[in-house]
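Trainee: Would you be able to build a 3D model of this:
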Amino acid sequence: MGGDYGPEVIVPAAVDAAREGTAIVLVGDADRINAELVRFDTNGLDIRVHHSTQIVEMHDKPSDALRRKRDSSIQVACKLVKDGQADGVVSAGHSGASVACGMFILGRIKGVLRPALAGVMPTEKAPVILIDVGANVDSKPQHLLQFGLMADVFAKDVLGMENPSVGVLSIGEEEGKGNATVKEAFDLFRESRMNFIGNVEGRDIFTGNVNVAVCDGFVGNVALKLSEGLAKSMGNILKEELKRSWLSKLGALLSLRAFKRFRTVTDYAEYGGAPLLGLKGLVVVCHGKSNPKAILNAIRMASKSVENKLHEHLAEGLAVHKDLSETKATPNAA
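Mentor: Below you'll find the model as predicted:
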């Protein structure tokens, strides 16, 4: 029920996902959902509607989703996962509420200090995972290490990367650059079994030379929003320039196929949403302005995560590095 468009966007994507073989539970106002469903041929599709009476609005606090709105679609959806009636949640609604419900209803995998949002972004080569992109605005070195560990497993299980390269986002490539947290995290990563390539700078994110870029949620969210804004502005500027003269219009027409390929590569909808890694159940947080294509790809991501047993592999990966990530953690790290 959340996001800028609600059932009008979620339902078409869910129907397409069901046609691909994914069982779907649509949680929210049954009347509004069914009003959208009747527009499609759903015969033989595994789709059911689970009614809930409340919606977390964008002006609500994340805590409202837990305390005041216990029958909200996001809380009910998370409870379905906890009760074993669903395998994962995909939401384009209030991201803070999605994170809060995921953490407090589903709980953390044993050993996880803090769950993290893994944003998947386009690059010149393979996609890059930027983690964390907003779940934790203040992080300790041990948290950054676990973010990297979880993104490493996600890259292998869901994106099909055999040996993903992992870097810590800093203000310089050289060892010793960055604040105290980044410097200590660097040492922890160097002791890990990951394919750690050292520090990476903001300009390295889109080159494709690193598969996982690790940072705290404050830096990650700023980088994510900056990237989204830059891509949109560059597209608008290019569009205006191409309309300036008949010659530029002709050039645009001849380059139409290239522009379409460029749009596909830079479109956030290609990757759907950001999984909240580290929970006992799967939660994928989508952009509030997600279109049906983005929601469908988020559902595909969730489905592939379940099929490839992502959560089991996350627990295994964390266990291997248990001494490194937990024994140095402070008492209030969780």
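
Trainee: Please make it C-alpha for all contacts and neighbour counts, starting now.
Mentor: Noted.

Trainee: can you map out the helices along the stretch 101-250 of the chain?
Mentor: For the stretch 101-250 of the chain, applying DSSP state H, counting those that start in this stretch gives helices covering 141-157, 180-191, 217-242, 246-254.

Trainee: Show me the one of these that comes nearest residue 307.
Mentor: Ranking the helices of the stretch 101-250 of the chain by distance to residue 307, with Cα to Cα as the measure, places helix 141-157 first at 9.3 Å.

Trainee: Give me the distance between residue 221 and residue 301.
Mentor: Here the criterion is Cα to Cα, to the nearest Å. By it, residue 221 lies 21 Å from residue 301.

Trainee: oh sorry, the question was meant for residue 282
Mentor: If you measure residue 282 against residue 301 using Cα to Cα, the figure is 10 Å.

Trainee: Neighbour count for these two, which is higher?
Mentor: Applying other Cα atoms under 10 Å to residue 282 and residue 301 shows that residue 282 carries more neighbours, namely 26 against 21.

Trainee: Kindly provide the distance from that one to residue 201.
Mentor: Shown here: residue 282 relative to residue 201, a distance of 30 Å by Cα to Cα.

Trainee: Please apply the same query to residue 189.
Mentor: In this structure, residue 189 lies at 16 Å from residue 201, with Cα to Cα as the measure.

Trainee: Between the two, which is the more surrounded one?
Mentor: Ranked by neighbour count (other Cα under 10 Å), residue 189 and residue 201 place residue 189 first, with 26 against 14.

Trainee: what's near enough to touch the more buried one?
Mentor: For residue 189, the residues meeting the contact criterion (Cα atoms under 8 Å, 6 or more residues apart in numbering) are 145, 196.

Trainee: Apply 10 Å and report the result again.
Mentor: With contact taken as Cα atoms under 10 Å, 6 or more residues apart in numbering, residue 189 is in contact with 141-142, 144-146, 148-149, 166-168, 195-198, 324-325.

Trainee: which residues of the stretch 1-150 of the chain fall in strands?
Mentor: For the stretch 1-150 of the chain, the strands defined by DSSP state E, counting those that start in this stretch occupy 24-28, 47-51, 88-91, 116-121, 128-131.

Trainee: Please provide the structure for the following sequence as well, for comparison with the first:
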Amino acid sequence: MGSTGARIAIDAMGGDHAPGEIVAGALRAREELGVEVLLVGEPQQIKSKLPPKTHLGQVEIVPAEETITMDEEPLSGIRRKPKASINVAMDLVKSQRADAVVSAGHSGAAMASALLRLGRLRGIDRPAIGAVFPTIVAGKPVLILDVGANVDCRPKFLEQFAVMGSVYSQYVLGIQEPSVGLLNIGEEDTKGNDAAVRANQLLRENPQISFIGNAEGRDVLSGRFDVIVCDGFVGNVLLKFAEAVGEVLLQIIREELPQGLHGQIGTAILKPNLKRIKQRVDHAERGGALLLGVDGICIISHGSSQAPSIFNAIRMAKEAVDNQVLHRIQSQNISIQRESG
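Mentor: All right, here's what the predicted structure looks like:
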């Protein structure tokens, strides 16, 4: 496959399985997606994970002296270690040597580094982490944001999330007119706390989105909504719960398959179906979450990501680059001029 020209900076030192699984996923993406990958980290460690016949001319390694560990406070860590791999990767985007960053390392450090080095998009008060969930409707995902960037949200932040999410859903996920919902404890506009009621009103009045009302917990995976907005506290709980449900479902399927010869025959027959089930419910198949609202494409992957997840995260980054997500969000003129918070 020919290269699209997308250049993706990979934090090769971030994550539980770095750098081996990160490198493996990046090399697969280079081969199958035609992207250029810049592996950021300690050169000798990265080189030791390259296949024996890899020519260094085929892979660009960008040296980084340090790494932000999971037990470090994000902001102090990135300030104390300017040459940490996540900072170097963000600087590559800032200097336009790369089009996007993928990291499975410290998510808080990735967000803090993105904010300090790339800055926010015009008109955005807070960035949001958007995660794509499967729904009961095959081929129809739902984008949830925020799933962890902002524990507390003012109503106008949720309004901005809805606009950004609608742009991503339309141009990357292919939804012509994304339907937007506000996660709440009831369908009625008057349900929820004061912030939820005010957010509902702002969303209804915004002509840039197709707001269809509140979404209860049971609606999240129904396929009725294309974009659902919430604060990062609730969104992160929802994300972790959904990941756990997917893992439980896959484990139950494995345990309930017949054993012995008949089981082997049955499993062989069902293999294509089982593969599709895994693709729909396994969070590794989605690769990561997009940090929307910063002036650069940044994909935050799960800390336990292995090569398939990294591959999918790079694919997500490539799709955001190819579909000009940053330009399209900016061109929406989402700066809300009235006082809405």
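
Trainee: ok, and the contacts of residue 189 of the first structure in the second structure?
Mentor: Here is what carries over to the second structure from those, by both residues aligned by TM-score structural alignment, their matches' Cα atoms under 10 Å: 141-142, 144-146, 148-149, 166-168, 195-198.

Trainee: Could you find the counterpart of residue 65 of the first structure in the second structure?
Mentor: For residue 65 of the first structure, the aligned position in the second structure is residue 77, judged by TM-score structural alignment.

Trainee: swap that for residue 53 of the first structure, sorry
Mentor: Taking TM-score structural alignment as the criterion, the aligned counterpart of residue 53 of the first structure in the second structure is residue 65.

Trainee: That match contacts residue 44, doesn't it?
Mentor: No: counting by Cα atoms under 10 Å, no contact exists between residue 65 of the second structure and residue 44, whose distance comes to 11.2 Å.

Trainee: So the two - more neighbours on which side?
Mentor: Neighbours were tallied for residue 65 of the second structure and for residue 44 using other Cα under 10 Å; the higher tally belongs to residue 65 (14 against 10).

Trainee: Can you pull up the most central residue in the second structure?
Mentor: With distances taken as Cα atoms, centre = their mean, the residue of the second structure nearest its centroid is residue 289 (1.0 Å).

Trainee: What's the match for it in the first structure?
Mentor: Taking TM-score structural alignment as the alignment basis, one finds that residue 289 of the second structure is matched in the first structure by residue 274.

Trainee: With adjacent residues omitted, what lies nearest to residue 27 of the second structure?
Mentor: Using Cα to Cα, 6 or more residues apart in numbering and skipping residues adjacent in sequence, the residue nearest residue 27 of the second structure is residue 37, 7.7 Å away.

Trainee: What distance do you get for that neighbour to residue 19 of the second structure?
Mentor: Counting by Cα to Cα - residue 37 of the second structure and residue 19 of the second structure are separated by 14 Å.

Trainee: before we move on, back to that, going by distance to residue 60 of the first structure, which of the contacts of residue 189 of the first structure wins?
Mentor: Nearest to residue 60 of the first structure among the contacts of residue 189 of the first structure is residue 144, at 28.9 Å by Cα to Cα.

Trainee: Which residues are in contact with the closest one?
Mentor: Going by Cα under 10 Å, 6+ apart, the list of residues near residue 144 of the first structure reads 113-114, 116, 131-132, 150, 168, 181-182, 184-186, 188-189, 214-217, 325.

Trainee: now do residue 44 of the second structure
Mentor: With contacts defined as Cα under 10 Å, 6+ apart, residue 44 of the second structure is in contact with 61, 63.

Trainee: What separation do you get for the aligned residue in the first structure for it and residue 79 of the first structure?
Mentor: In the first structure, the residue paired with residue 44 of the second structure according to TM-score structural alignment is residue 31. In this structure, residue 31 of the first structure lies at 21 Å from residue 79 of the first structure, with Cα to Cα as the measure.

Trainee: Next, count neighbours for the residue nearest to residue 27 of the second structure.
Mentor: Burial of residue 37 of the second structure is recorded as 24 neighbouring residues (other Cα under 10 Å).

Trainee: Then residue 178 of the first structure?
Mentor: Per other Cα under 10 Å, the neighbour tally for residue 178 of the first structure reads 18.

Trainee: Need the counterpart of it in the second structure.
Mentor: By TM-score structural alignment, residue 178 of the first structure lines up with residue 192 in the second structure.

Trainee: Isn't that match up against residue 184?
Mentor: Yes: under the criterion of Cα under 10 Å, residue 192 of the second structure lies in contact with residue 184, with a separation of 6.2 Å.

Trainee: how long is stretch 239-253 of the first structure from one end to the other?
Mentor: Using Cα to Cα, the two ends of stretch 239-253 of the first structure sit 12 Å apart.

Trainee: what residues are up against residue 327 of the second structure?
Mentor: Per Cα under 10 Å, 6+ apart, neighbours of residue 327 of the second structure: 121, 295, 321.

Trainee: Brilliant, that's me finished.
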